[in-house]
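**Student:** coords please:
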Amino acid sequence: MAGHRNKVSWSSGLCGCFDDLGGCFLTLFCPCIAFGRIAEIVDKGAISCCASGTMHVLQGLGTSAIGSILYHCCYRARLRAEHGLEEKPCADCCVHTFCGYCALCQKYRELKSRGFDMQAGWHANMERMGKTVAPQMNQGMTR
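**Tutor:** Have a look, this model is predicted:
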């Protein structure tokens, strides 16, 4: 549902961790798993939870905090665009710069509130929702 004209509010506020304590603890203690699950759904299964979570870990080990923030704010922007969400309380990059864990928790809660089983992944969610998913083409070597 990209291209919304009327923006809607997030299902919970940036500091709404009490709305989902399980997701909050997951984000606090295993942010790579939380991010991987979010990224797999936002990417519509094109990249696995494991690959996205690994990217999160590698960025955390790297020296580029700015690169990590940009990576995360891009996913927030894509989630907002897909679901017509308002850019609030401030710009995506500001939210991730100053409230990174809260922003990750908010994205996790938003997808859950939209009916996604965050542990199941993209393809299982589509099957559960009765939607068909086109098979992924292997982009390997060709003749």
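**Student:** from here on, just use CA atoms for contacts and neighbour counts.
**Tutor:** OK.
**Student:** what packs against the longest helix along the chain?
**Tutor:** Secondary structure of the chain per DSSP state H: the longest helix is helix 65-83. Under the contact definition 3 or more Cα pairs under 8 Å, 6 or more residues apart in numbering; DSSP states H and E, helix 65-83 sits against helix 31-42, helix 49-61, helix 92-98, helix 100-113.
**Student:** and the ones you listed, which is most packed in?
**Tutor:** Of all those, helix 31-42 has the most neighbours on average by mean count of other Cα atoms under 10 Å, namely a mean of 24.
**Student:** name the residues that touch that one?
**Tutor:** Residues from elsewhere that reach helix 31-42 (Cα atoms under 8 Å, 6 or more residues apart in numbering): 23, 26-27, 46-54, 56-57, 75, 78-79, 101, 104, 107-108, 111, 118-119, 121-122.
**Student:** can you rerun that using 6 Å?
**Tutor:** Helix 31-42 is contacted by residues 27, 47-49, 52-53, 56, 122 when judged by Cα atoms under 6 Å, 6 or more residues apart in numbering.
**Student:** where's the residue positioned nearest the centre of the chain relative to residue 6, distance?
**Tutor:** Of all residues in the chain, the one closest to the mean position by Cα atoms, centre = their mean is residue 38, 3.0 Å from it. Counting by Cα to Cα, to the nearest Å, the gap from residue 38 to residue 6 is 24 Å.
**Student:** try residue 88
**Tutor:** Going from residue 88 to residue 6 by Cα to Cα gives 14 Å.
**Student:** for residue 83, same thing?
**Tutor:** Counting by Cα to Cα, the gap from residue 83 to residue 6 is 11 Å.
**Student:** could you also give me the structure for this next sequence, so I can compare it with the first?
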Amino acid sequence: MYSQKSPPPTVPPPGYVQPQPVPPYATGDGAVSASPLMPQTSWSSGLCDCCVDIPNCCLTCFCPCIIFGQIAEIVDKGSTTCGVHGVVYALINAFTGCGCLYSCANRTKMRRQYGLIEAPTNDCCVHFCCEPCSLCQEYRELQHRGFDLSIGWQGNMDRRINNNGIQIPPVAFGGMNR
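**Tutor:** Just a heads-up that it's a prediction; the model follows:
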């Protein structure tokens, strides 16, 4: 009788995270790769680079519910609309002043989707200490990844289909008559 030793468990190297399963509706940018280990990448812009996009910075400072709603719709892949996310965020902020907890959970979800590092500190601290800056950074990250946040998830998916050359054939009404 031979006794076989099982191999020692493999430990992923530092800087790698276990990917999240890909939902069946995930398409295009944001789908997690099929490899067992996914390297973490840094954000495309810094947390304090808010002034790179002045209109977005001003809108985020004066009405963060709009920007949060746009970000959340893209991160949720259109399962909930921008308006719903924005209203929930506004209500939480109005009644408790803790909208940062809702947006913090969304940042974590976004980080996991794109394999982004948790920097400069954990997500809750970033949103609690500097909510407008974190929302601006998330907005810029999605723009960097090719999303137009003003048209929502469905608009982005339609744009990708049209850019790939796939067209829907015209509808033919009735048959030939003699």
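**Student:** residue 131 of the first structure is nearest to which of the helices and strands packed on helix 65-83 of the first structure?
**Tutor:** Nearest to residue 131 of the first structure among these is helix 31-42; the distance by Cα to Cα comes to 13.9 Å.
**Student:** now the angle from that closest one to helix 65-83?
**Tutor:** Calculated by axes from the mean of the first three to the mean of the last three Cα atoms, to 10 degrees, helix 31-42 of the first structure forms an angle of 40 degrees with helix 65-83.
**Student:** helix 31-42 of the first structure aligns to what range in the second structure?
**Tutor:** With TM-score structural alignment applied, helix 31-42 of the first structure matches the range 64-75 in the second structure.
**Student:** re earlier: between residue 83 and residue 6 of the first structure, which one's more packed in?
**Tutor:** Neighbour totals were compared for residue 83 of the first structure and residue 6, and residue 83 leads with 19 against 8 (other Cα atoms under 10 Å).
**Student:** map residue 39 of the second structure onto the first structure.
**Tutor:** If you follow residue 39 of the second structure across to the first structure using TM-score structural alignment, you land on residue 6.
**Student:** oh sorry, the question was meant for residue 87 of the second structure
**Tutor:** Matched to the first structure by TM-score structural alignment, residue 87 of the second structure sits across from residue 54.
**Student:** residue 128 of the second structure now?
**Tutor:** Checking TM-score structural alignment: residue 128 of the second structure goes with residue 97.
**Student:** pull up the aligned stretch in the second structure for stretch 108-119 of the first structure.
**Tutor:** With TM-score structural alignment as the criterion, stretch 108-119 of the first structure aligns to 139-150.
**Student:** quote the end-to-end distance of the matching stretch.
**Tutor:** By Cα to Cα, the extent of stretch 139-150 of the second structure from end to end equals 11 Å.
**Student:** distance between that stretch and the chain's centre?
**Tutor:** Stretch 139-150 of the second structure sits 9 Å away from the centroid of its parent chain (Cα atoms, centre = their mean, to the nearest Å).
**Student:** do the same with stretch 42-52 of the first structure
**Tutor:** Relative to the chain's own centre, stretch 42-52 of the first structure is displaced by 10 Å; criterion: Cα atoms, centre = their mean.
**Student:** for that stretch, how far is the first residue from the last?
**Tutor:** End-to-end distance (Cα to Cα), stretch 42-52 of the first structure: 11 Å.
**Student:** and what of stretch 127-136 of the second structure?
**Tutor:** The first-to-last residue distance of stretch 127-136 of the second structure comes to 11 Å (Cα to Cα).
**Student:** what comes into contact with that stretch?
**Tutor:** Counting by Cα under 6 Å, 6+ apart, 47, 60-61, 100, 104 sit against stretch 127-136 of the second structure.
**Student:** one more: stretch 114-131 of the first structure?
**Tutor:** By Cα under 6 Å, 6+ apart, stretch 114-131 of the first structure touches 41, 44-45.
**Student:** and if you look at stretch 63-77 of the first structure?
**Tutor:** Applying Cα under 6 Å, 6+ apart, the contact partners of stretch 63-77 of the first structure are 59, 92-93, 96.
**Student:** fine, thanks again, bye for now.
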